[in-house]
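> Sequence first, then the predicted structure, then my questions.
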Amino acid sequence: MEFLALKDFLDIKVEQYNQPSFIANDPICIPHGFSKPQDIEIAGFFAAILAWGQRKTIINKCKELFSRMDNEPYQFMMQHGDDDLKGLLGFKHRTFNDTDLLYFVAFFKQHYANSESLETAFLPADFAVQLNFSAEQALNHFRAYFFSLPDFPRRTFKHISSPLQKSTCKRLNMFLRWMVRKDNKGVDFGLWDTLKPANLICPCDVHVDRVARRLGMISRKQTDWQTAVELTAELRKLDPLDPVKYDFALFGLGVEEKF
């Protein structure tokens, strides 16, 4: 497909799917159930990390999780006692279990005791001097920081990916899209200001990967971090300032239209 035809086609699909109607059946509906910024961050983080399998199941599992926190995740992180933690035991979604969950809670408590926003977890201490800071740096830093507490469970490693593991980092890139993109349609939140939409990497799940390959936007044979980078480079040609808005188009074409 020629460049202008491709851009016109995908712009139309962004407009079609980047709408409030998208929210109800997508895991992003979970953070949309909250108004406090920290609640949105925590709910969004869990919704992204648990985004594995059917969307309906993911949404139901997230609702179960936050009901165990009395639907006040930030307050739970900061004020929970041992009895509150017992209420989390038995939670499970796919390979994510209560051992992983308890470490996530410990991480959030430690982080929010020192920072008002989760954005700082993605920013190295020397961020201010890094003018060309990238999503790759942010994700690599975040994984190291996330596992900086003593006695982290080794099994939890698999739930937080980074480019160093050659992963597409689909879940974390999706979370960053939610938090960073300034979206006038009310879908993405745009809570954060230091990380920029232009530097985000497109979440590359099986649907996005399949559609992008059909459109000739991916040539790499395997699907890994470099594949996500390659796709995003193509999307930047269409919109240098907001390339990951096309996630709506590619995902919508793949899931809703079976393109």
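Everything's here; your move.
> From now on I want contacts and neighbour counts done on CA atoms only, so please keep to that.
OK.
> which residues of the stretch 1-150 of the chain fall in strands?
92-93, 96-97 (DSSP state E, counting those that start in this stretch).
> what about these, which gets the closest to residue 192?
Closest to residue 192 of those, according to C-alpha to C-alpha: strand 96-97, at 27.2 Å.
> Which neighbouring elements make contact with the closest one?
Applying 3 or more C-alpha pairs under 8 Å, 6 or more residues apart in numbering; DSSP states H and E, one finds that strand 96-97 makes contact with no other helix or strand.
> another one to put next to it:
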Amino acid sequence: MKLKKAELKDFLDEKVILYNNPKFIESDPIQVPHRFSKKEDIEIAGFLTATIAWGNRKSIINNANKMMELLDHSPFEFIMQHQDTDLEKLMPFVHRTFNGYDFIQFIKSLQHIYQNHKGLEALFAKNAKDGSLQNSIHEFKNVFFEIPHLERTKKHVSDPLKNSAAKRINMFLRWMVRNDNNGVDFGIWHSLSPTQLSCPLDVHSGNVARKLGLLKRKQNDGKSLAELDTSLKQLDPNDPVKYDFALFGLGVFEGF
């Protein structure tokens, strides 16, 4: 499907309006952080939910809700005040290859970030450069695993500098940073700008982007992400990642 740039922009802008509204939340994992009102609870619930956001959406939502239940529906308080014995109940948790050992490591690493690095927002904001957050994600991973950790857990945090598209972390960052008052994304991180975001690139958004001529590269990796970001910035330099709603909606809901 080859459209002229102006036509393509109109087509995608219409799809953004169609999907970027509260109805979208009902079937999306973003519903999990939407249950909270405190900033730290929202960002922790968002981060944990995004971490397991691969596979069937229904099971992602169910398992993310299970995570919140295990954290007594107060994720920030649990992370900051838990005793080692409190972590034992997390052991049976499993979502695909993410298991109880990984979950416990995530709780310890998040505690480390809030105690020693001023929290998630400060950590991501600190290392942003070149109008992009991909370096931030790389540095985030370094800090996340600078405490004693299990080697197996490292695979659950992507590294864009190793050519990963880092889909789940880019999705989490979209949730935190974009603020368009449409009720889906939270926009609670004010030290970062939507212009710095990258599109969460997965099978669906990648396939749609290729069909629309926004992406030529075949793999869904870091190089493809850079190419897609460049294309989306040409359509809207101020808020390129709003088109994630269009690409995702076309792929998942419309089988485009």
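Right, received. Where do you want to start? Note that the structure is predicted; figures quoted are calculated from it, not measured.
> coming back round to it: with distance to residue 169 of the first structure as extra columns, can I get the strands of the stretch 1-150 of the first structure in a markdown table?
Listed next are the strands of the stretch 1-150 of the first structure as a markdown table, based on distance: least, C-alpha to C-alpha, whole Å:
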| stretch | distance to residue 169 of the first structure |
| --- | --- |
| strand 92-93 | 19 |
| strand 96-97 | 16 |
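> Report the buried residues of the longest helix that the second structure contains.
Counting residues, the longest helix in the second structure under DSSP state H turns out to be helix 100-116. By 16 or more other C-alpha atoms under 10 Å, the buried positions in helix 100-116 of the second structure come out as 100-114.
> and if you look at stretch 36-53 of the first structure?
Here stretch 36-53 of the first structure shows 37-51 as buried, counting by 16+ other C-alpha under 10 Å.
> still on that earlier bit, in CSV, list the strands of the stretch 1-150 of the first structure along with distance to residue 156 of the first structure and mean neighbour count.
Formatted as CSV, those follow (distance: least, C-alpha to C-alpha, whole Å; neighbours: other C-alpha atoms under 10 Å):
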stretch, distance to residue 156 of the first structure, mean neighbour count
strand 92-93, 13, 16
strand 96-97, 8, 16
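> List the ones among the buried residues of stretch 36-53 of the first structure that fall in helices.
Counting by DSSP H, the part of these found in helices is 37-49.
> Now do the helices in the stretch 1-150 of the first structure.
3-17, 37-49, 55-67, 73-79, 82-86, 98-112, 135-146 (DSSP state H, counting those that start in this stretch).
> Compare the ones you listed and give me the one nearest residue 218 of the first structure.
For residue 218 of the first structure, the closest of the helices of the stretch 1-150 of the first structure is helix 3-17, at 13.9 Å, according to C-alpha to C-alpha.
> Which residue is the nearest non-sequential neighbour of residue 238 of the second structure?
residue 195 (5.1 Å; C-alpha to C-alpha, 6 or more residues apart in numbering).
> hang on, that neighbour is in a helix, isn't it?
Yes. In this structure, residue 195 of the second structure lies within a helix as judged by DSSP: H, G, I helix; E, B strand; the rest coil.
> Relative to residue 36 of the first structure, how far out is the corresponding residue of the first structure for it?
When the first structure is aligned by TM-score structural alignment, the residue opposite residue 195 of the second structure is residue 198. Counting by C-alpha to C-alpha, to the nearest Å, the gap between residue 198 of the first structure and residue 36 of the first structure amounts to 26 Å.
> Ok, residue 47 of the first structure next?
Using C-alpha to C-alpha, residue 47 of the first structure is found at 16 Å from residue 36 of the first structure.
> can you check residue 142 of the first structure too?
Residue 142 of the first structure is 22 Å from residue 36 of the first structure, by C-alpha to C-alpha.
> cool, residue 88 of the first structure as well?
The gap separating residue 88 of the first structure from residue 36 of the first structure is 22 Å, by C-alpha to C-alpha.
> repeat for residue 146 of the first structure
Per C-alpha to C-alpha, residue 146 of the first structure is found 22 Å from residue 36 of the first structure.
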